[in-house]
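K.L.:
Would you be able to build a 3D model of this:
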Amino acid sequence: MKNNILFKADSRGYADHGWLKSHHTFSFANYRDNDRIHFGVLRVLNDDDIAAGMGFGTHPHNNMEIISIPLAGDLAHKDSMGNGTTIKHGDIQVMSAGTGIEHSEFNANNDKATELLQIWIFPDKVNVTPRYQQITLNPEDRKNTWEQVLSPNPDDKGVWIHQNAWFHMADLEAGKELNYTLKDPTNGIFLFVIEGSITIDNQNLDRRDALGFWEETAFSVKATTNSQLLVMEIPMELPSYLIN
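P.N.:
Reported below is the predicted structural model:
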């Protein structure tokens, strides 16, 4: 694997606000690393731990695809589109911020923390009509196999976004190996180990490590312990509106 970047868990930015503990893979808020602004169209990957009963007050977004994947606990969501929902472990939520939205997110539990991944993707077009989508996934569908949880297609499995991207998740038992073939061979891959340890191309990745790579049409992973993986297949070129 010639073109790759390793992101070790302990190399991420970290912010401790008391009620919020957040690890930042890419520059975010007060964390700035000029070598880690984005990976292709992947702009934000935050690993958040929100204290019981706490959360983010109402705040705005625009022209970004925002994906939330709870890992533990529940998240109460309200937005300016009129949605008021609770996102639970096993759900995935997406907001196409487009021309602009406001929303709030709070830990819906008073007795335990909520852990989630928040992911921002640059969309392939700007100023779309804002939209919201939330679905519940079945963890059995990813046992020792890839489960598609996001795509560019409204009629396909999982949620969809305004970008030529696919997300897959897998729960692998120790010793199991999986192959993945890219949907679009011009895309890159950002592989994030949620739990466990794996090997890929003779590299060892542990809990919360990540590997970004490109100019590959397929790859394989092998779990060295029981593992949970998130694979993000994404365009490597930024949209023209960010360049021009």
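K.L.:
Could you use CA atoms for every contact and neighbour count after this?
P.N.:
OK.
K.L.:
what's the spacing between stretch 188-205 and its chain's center?
P.N.:
15 Å (Cα atoms, centre = their mean, to the nearest Å).
K.L.:
Next up, the contacts around the spatially most central residue of the chain.
P.N.:
Residue closest to the average C-alpha location in the chain (Cα atoms, centre = their mean): Ile119, at 4.1 Å. By Cα atoms under 8 Å, 6 or more residues apart in numbering, the residues touching Ile119 are 42-46, 66-68.
K.L.:
Please give the structure of this sequence too, so both can be compared:
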Amino acid sequence: MKVEIHRSDQRARASYGWLEARYSFSFADYFNPVRERFGVVRVLNEVSLSGGHATALHTHTNMEIITIPLKGDLEQLDANGNRDLIREGEVQLLSAGTGITVSEANLLSGEPCSFLQIWIFPETKHTNPEVDKLAYNALVRKNIPRLIVSPDKKSSVLRIRQQAWMYILDMDKGSGLDYQLNRTGNGLLVFVIEGEVNVAGGQVHRRDSFEMRGADRVTVVAREEARLLLFEVPED
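P.N.:
Predicted coordinates:
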């Protein structure tokens, strides 16, 4: 088993005044040849968007895009003027397929909205674009991983066009998770939203992440109350 820990302060930083971002992998003007992706995860960005601002319209193709507000509510606008409000406690999955043009906006509040955005390469390209959303907060139970994204059609789960699974996990101090992969050949990327955990003898802090390759299970122990985001994805 190989476990790599990546610290929050090792992420690239972008600052535009009205938008602040941290990049875990190469993105926009930031390029790191050893941090281009993890398996099929191409992007893991943490973004803070000031109130009254929006990004320019931009087009995505052949990408599965997951957006999770961490603080505040985020609007997504499309080229036809449609609006989708993604509230704190919800997750949106946008399957871009043949192409969709969108903008992220924080026009309903004077306070900054912070969110995670994850891009995952799809298993099948050139499909019809789709957008779906799930309210997950009421479904989360302490110390039990809550499945929010899956390749299978299930109730209260978003279906992704990839052999990938995503979970939200709230942990009590001292609790442990023995995670078993759903699929041989996958790897595991864990992002610590809040709190601190131990994995493979290392401490992983708030906004750090760790990546596991070459094993089918890993044990995580919470050093304090923690919220984790787990991505199980194909390594290649």
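K.L.:
which of the contacts of Ile119 of structure 1 still touch in structure 2?
P.N.:
Retained in structure 2 by both residues aligned by TM-score structural alignment, their matches' Cα atoms under 8 Å are the following of the contacts of Ile119 of structure 1: 42-46, 66-68.
K.L.:
Can you tell me which of those is closest to Glu216 of structure 1?
P.N.:
Leu42 (17.6 Å; Cα to Cα).
K.L.:
and the closest residue in space to the closest one that isn't next to it in sequence, what is it in contact with?
P.N.:
Here the nearest residue to Leu42 of structure 1 in space, its sequence neighbours aside, is Ile121; by Cα to Cα, 6 or more residues apart in numbering that works out to 4.8 Å. Contact analysis of Ile121 of structure 1 by Cα under 8 Å, 6+ apart lists 41-44, 64-66, 163.
K.L.:
do the same with Ile194 of structure 1
P.N.:
Here Ile194 of structure 1 is in contact with 207-209, 227-230 (Cα under 8 Å, 6+ apart).
K.L.:
Highest neighbour count among those residues?
P.N.:
Counting by other Cα atoms under 10 Å, Leu229 has the largest number of neighbours within the contacts of Ile194 of structure 1, with 25 neighbours.
K.L.:
if we can go back for a sec, does the residue nearest to the centre of structure 1 belong to a helix, a strand or coil?
P.N.:
When classified by DSSP: H, G, I helix; E, B strand; the rest coil, Ile119 of structure 1 comes out as strand.
K.L.:
And it, how close does it get to His24 of structure 1?
P.N.:
Between Ile119 of structure 1 and His24 of structure 1 the distance is 10 Å, computed by Cα to Cα, to the nearest Å.
K.L.:
just Gly175 of structure 1 next, same as before
P.N.:
From Gly175 of structure 1 over to His24 of structure 1 the distance is 30 Å, taken as Cα to Cα.
K.L.:
So for the two, which sits in the more crowded spot?
P.N.:
His24 (22 against 11).
K.L.:
measure that one to Phe56 of structure 1 for me?
P.N.:
Counting by Cα to Cα, the gap from His24 of structure 1 to Phe56 of structure 1 is 16 Å.
K.L.:
what do you get for Asp111 of structure 1?
P.N.:
According to Cα to Cα, Asp111 of structure 1 and Phe56 of structure 1 sit 18 Å apart.
K.L.:
hey, where'd the helices end up in structure 1?
P.N.:
Taking DSSP state H as the criterion, structure 1 carries its helices at 240-243.
K.L.:
Need the nearest residue in space to Pro70 of structure 1, chain neighbours excluded.
P.N.:
That would be Leu116: by Cα to Cα, 6+ apart, it lies 4.0 Å from Pro70 of structure 1.
K.L.:
From what I see, Arg208 of structure 1 and Ser11 are in contact.
P.N.:
No. With contact defined as Cα atoms under 8 Å, Arg208 of structure 1 does not reach Ser11; the gap is 10.4 Å.
K.L.:
Tally up the residues packed near the residue nearest to Ser209 of structure 2 when sequence neighbours are not counted, please.
P.N.:
Distances taken as Cα to Cα, 6+ apart place Phe191 nearest to Ser209 of structure 2, at 4.3 Å, with adjacent residues excluded. When neighbours are counted by other Cα under 10 Å, Phe191 of structure 2 registers 22.
K.L.:
list the contacts for the closest residue to Lys2 of structure 2 other than its chain neighbours?
P.N.:
Once flanking residues are discounted, Lys2 of structure 2 sits nearest to Arg213: 5.2 Å by Cα to Cα, 6+ apart. The contact partners of Arg213 of structure 2, by Cα under 8 Å, 6+ apart, come to 1-3, 186-188, 235.
K.L.:
Out of the residues you listed, list just those in strands.
P.N.:
Here DSSP state E is the test, and the contacts of Arg213 of structure 2 give 2-3, 186-188 as lying in strands.
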